[in-house]
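Colleague: What follows is a protein structure lacking sequence information:
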C-alpha cells in the first residue's frame, strides 16, 4: 500500500526534524510546530515519487469503486440533493419563461 508507505516516510521526517530541534535546544511545543512545517516542506521536495504512487493508487481505487457501483452515503445523498435542486431550478425557470418555453 503506497499510502501507508508515504505516511510512514512523512512521520519519519517529522521524527527526524523533531529530534534535531530537541537536540539543539528547542524544547517546547514550538519544536513540534516547526518540525511539522519542516517535514511538510521536505516531504514535498523529497517524496515526489511515493506521493505520486499514493495518488495513483487512490485514483485506481476510486475508479474501481465507481465501476462496481459502490457509493458512499454522502455521495448518494449529495446526488439526491443535486437532483432536487436541479428540478426546483428547472421549475423556477419554466415559471419565469427563461428556458425558451412559455409558462403554462
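Modeller: Now that the structure is in, tell me what you want to look at. Since this is a predicted model, take the numbers as computed values, not measurements. Numbers count the residues shown, from 1 in each chain.
Colleague: From here on, just use CA atoms for contacts and neighbour counts.
Modeller: Fine.
Colleague: Count the residues that sit near residue 36.
Modeller: Neighbourhood size, residue 36 [other CA atoms under 10 Å]: 19.
Colleague: isn't it right up against residue 12?
Modeller: No. Applying CA atoms under 8 Å as the test, residue 36 and residue 12 come out as separate, 11.0 Å apart.
Colleague: Check it against this one:
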C-alpha cells in the first residue's frame, strides 16, 4: 500500500510542478492543464518507472493472496 501512495503522490507533485512551470512561462487555462498532463505523463513514464514496477508488484501480490484465499474457501 505504501508504494501505491508514494507513486500517486509523486505523479500529483510532478503534475503540479509542471503546471506551475508552464504558468510561469505564460500559459494559462485549459492549454496549461492539457500540456501539464501531457508533459508530466511523459516525464513520469521515464522518472517513475521504479515506483510503477513496485506498484505493479504490490497489486499482483495482493491478487495472488486473494486468489489463494478464495481457493482455500472452496
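Modeller: That came through, no problem. Just so it is clear, the model here is predicted, and its values are computed rather than measured.
Colleague: After superposition, what's the TM-score here?
Modeller: Remark: TM-score between the superposed chains equals 0.90 [TM-score structural alignment, normalised by the length of the second structure]; 70 aligned residues with a CA RMSD of 1.1 Å.
Colleague: Overlap in contacts, residue 36 and residue 12 of the first structure.
Modeller: Counting by CA atoms under 8 Å, 6 or more residues apart in numbering, no residue touches both residue 36 of the first structure and residue 12.
Colleague: If we go by neighbour counts, what in the helix ranked longest in the first structure is buried?
Modeller: Secondary structure of the first structure per DSSP state H: the longest helix is helix 73-96. Within helix 73-96 of the first structure, the residues that count as buried by 16 or more other CA atoms under 10 Å are residue 94.
Colleague: Show where it falls in the second structure, residue numbers please.
Modeller: Alignment note (TM-score structural alignment): helix 73-96 of the first structure is unmatched in the second structure.
Colleague: Pull out the buried residues from stretch 11-21 of the second structure.
Modeller: Using 16+ other CA under 10 Å as the test for burial, stretch 11-21 of the second structure gives 11, 14-16, 18-20.
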